[in-house]
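Peer 1: predicted model and sequence follow; I will ask about them next.
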Amino acid sequence: MREELLSTFGTQFEQPLIDEIVAVGKLVEVPAGETIMDIGNYVRFMPLLLSGAIKVLREDDEGDELLLYYLEQGETCSVTMACCMGQTKSEIRAITETETKIVMVPVPKMEEWMAKYKGWRNYVFESYHNRLNELLNTVDSIAFKNLDQRLVAYLKKKAQVTNDDCIRNTHQEIAYDLHTSRVVISRLLKKLEKMKKLVLHRNHIQIVDL
C-alpha cells in the first residue's frame, strides 16, 4: 500500500502523513458495479482513490437517480467529507465504475490531520473546490444544455474514466444516470449512430467520433 500511496499522493502529502495513512488505513479492492456508500448510511471511513473510478449519484423522492460526477485516481468525495465532519447520514450513492482500489481512512483522523498536516489541508480544500466545480457543471448542463448534448458529454466522460471507447452500459442504465427514459436515450443513440458518431452493438456502444 505504501508504494501506491507514494505514487498517487507523494507530491501532495508529507512523509509522516503517508506513514499514518499506512498505519490506520484499510486497503480495499472493489470490483466494478459495487455500491461502496449508500444514501442514508452514516459515514465511518473516508475513501482515498488509488486506482479505478467511482460514480457519485443523487436520488430524488421517487427513487430516480442523477449522475453528479466521477471520482478518479488521487481524488476523494467532498460530500463524504461533509458528512464525516457533521456526523450526518450520506445523501449520495457511490458505485464503482471500474475495478477500484481504495484506502479507507477512519473519520476521526480527518480533523486531526487538518490541524497537523498542511498537505492534508490543501488536499481537502482542493477536493471541495473540484467537487463544487463539477456540481456547478452538472447544474449548468441540466439547465442550459439539451439532452443530446448531455448524452454526448456523458459518453465522452465515461470513456475517459474507464479508458475504453466501448461503453458497456445498457440504454436503461444510461437513462438512469441522466434522469430520463430508456426510449429517449435509445432514440438519441440511434441519431448519433446515423451521424457516424458511434456504433451500436448488442452488448456495447462503440464510440467513433464524439
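Peer 2: Happy to help now that I have it. Numbering: from 1, shown residues only.
Peer 1: use CA for all of it now, contacts and neighbours both
Peer 2: OK.
Peer 1: which elements pack onto the longest helix anywhere in the chain?
Peer 2: For the chain, the helix that runs over the most residues, judged by DSSP state H, is helix 118-144. Contact here means 3 or more CA pairs under 8 Å, 6 or more residues apart in numbering; DSSP states H and E; on that basis helix 118-144 packs against strand 65-71, helix 78-86, helix 108-116.
Peer 1: mind putting the ones you listed in CSV, distance to Ile205 and mean neighbour count included?
Peer 2: CSV is the format used below for the helices and strands packed on helix 118-144 (distance: least, CA to CA, whole Å; neighbours: other CA atoms under 10 Å):
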stretch, distance to Ile205, mean neighbour count
strand 65-71, 19, 20
helix 78-86, 31, 18
helix 108-116, 41, 14
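Peer 1: take this one as well and set it beside the first:
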Amino acid sequence: MKKIADVLHQLGLEDQLIQEIEQVGRQITVATEQLLIAPGMQAREMPLVLSGTLRVMREDAEGREIFLYYLEGGDACAMSISCCLGTQMSEFKVIAESEATLWMVPMVQIDNWMAKYRSFRKFIFDSYHDRFDEMLNTVDSIAFMNMDERLMKYLLDKKQSSGSFVINKTHEQIAQELNTSRVVVSRLLKKLEREEKIELHRNRIEVL
C-alpha cells in the first residue's frame, strides 16, 4: 500500500505542503460497504484515497439512490470540499466500494492551503473538474442511453475502477445504484450473457 507522502508527491505537491498534510491528517481504514459520508452530515475532513475505491451516490428524500462516480487512489471528494467551504450539509453519500485506506485532512486547513500553495489550488480545481466530468457522463447516460447501455457502462466503469473483470454485486445492489428494479437488471444481465459480453455466477458477474 502506498504511503501518503508517495501519493502526494505523485500529485505534484510541494514538500512543505506534504509535510503539513502529514502532520495534521490521520489514516483510517474503512471496510467494504462502510458508510463514510451520509446525507445531512457536515464533512469536517476531506478524504484522500490511498488505496481501494469509494462509491459516491445521490439519495432522494425517499431513500432512492443513484450512482454518481468512483473515487480511487489519489482522488479527493470535491463535493465534501464544496459542502464544507459553503458550510452546507451533505446531499450525497460516500460508501466504501472495497476496503479502502484513506488519509483524512481537516477541512479547516483547505482555505489556508489554497491561498498559500499554487499546487494545492490546482489539485482542488482539477478534482472539481474531474468529478464534474464524471457527473456529466452519469447525466448523459441517464438522459441518452437505454437501460441496457447504462448497465453495460456501469459494469465497465466498475471493472476499470476495481481493476478486476469480476464484479461481486447482486442484481439487487446493481438495481439500487442504477435506480431501477431488480427484475429489469436481471433480464438485461441475461441478455448481455446471451450476447457473450458477460458471464453470470452466483452474486458475481464476469465481464468478458
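Peer 2: That came in fine, so what should we check first? Please read these numbers as outputs of a predicted model, since none were measured by experiment.
Peer 1: picking that back up, mean distance between the longest helix of the first structure and the second structure after superposition?
Peer 2: Its aligned residues in the second structure lie a mean 0.6 Å from helix 118-144 of the first structure after superposition (mean CA distance after the TM-score superposition for the first structure).
Peer 1: what range in the second structure does that helix sit on?
Peer 2: Counting by TM-score structural alignment, helix 118-144 of the first structure pairs with residues 118-144 of the second structure.
Peer 1: give me the buried positions along the matching stretch.
Peer 2: Buried residues in stretch 118-144 of the second structure, counted by 16 or more other CA atoms under 10 Å: Ser119, Phe120, Arg121, Phe123, Ile124, Ser127, Tyr128, Arg131, Phe132, Thr138, Ser141.
Peer 1: distance to Met107 of the second structure for those - can I get that in JSON lines?
Peer 2: Shown next, in JSON lines, are those (distance: CA to CA, whole Å):
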{"residue": "Ser119", "distance to Met107 of the second structure": "17"}
{"residue": "Phe120", "distance to Met107 of the second structure": "13"}
{"residue": "Arg121", "distance to Met107 of the second structure": "14"}
{"residue": "Phe123", "distance to Met107 of the second structure": "15"}
{"residue": "Ile124", "distance to Met107 of the second structure": "12"}
{"residue": "Ser127", "distance to Met107 of the second structure": "15"}
{"residue": "Tyr128", "distance to Met107 of the second structure": "16"}
{"residue": "Arg131", "distance to Met107 of the second structure": "19"}
{"residue": "Phe132", "distance to Met107 of the second structure": "20"}
{"residue": "Thr138", "distance to Met107 of the second structure": "27"}
{"residue": "Ser141", "distance to Met107 of the second structure": "32"}
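Peer 1: centre-most residue in the second structure?
Peer 2: For the second structure, the residue sitting closest to the mean C-alpha position, by CA atoms, centre = their mean, is Tyr70 at 2.6 Å.
Peer 1: give the contact list for Gly73 of the second structure.
Peer 2: Val7, Leu48, Val49, Leu50, Ser51, Gly52, Thr53 (CA atoms under 8 Å, 6 or more residues apart in numbering).
Peer 1: surely it is within a helix?
Peer 2: No. Secondary structure of Gly73 of the second structure (DSSP: H, G, I helix; E, B strand; the rest coil): coil, not part of a helix.
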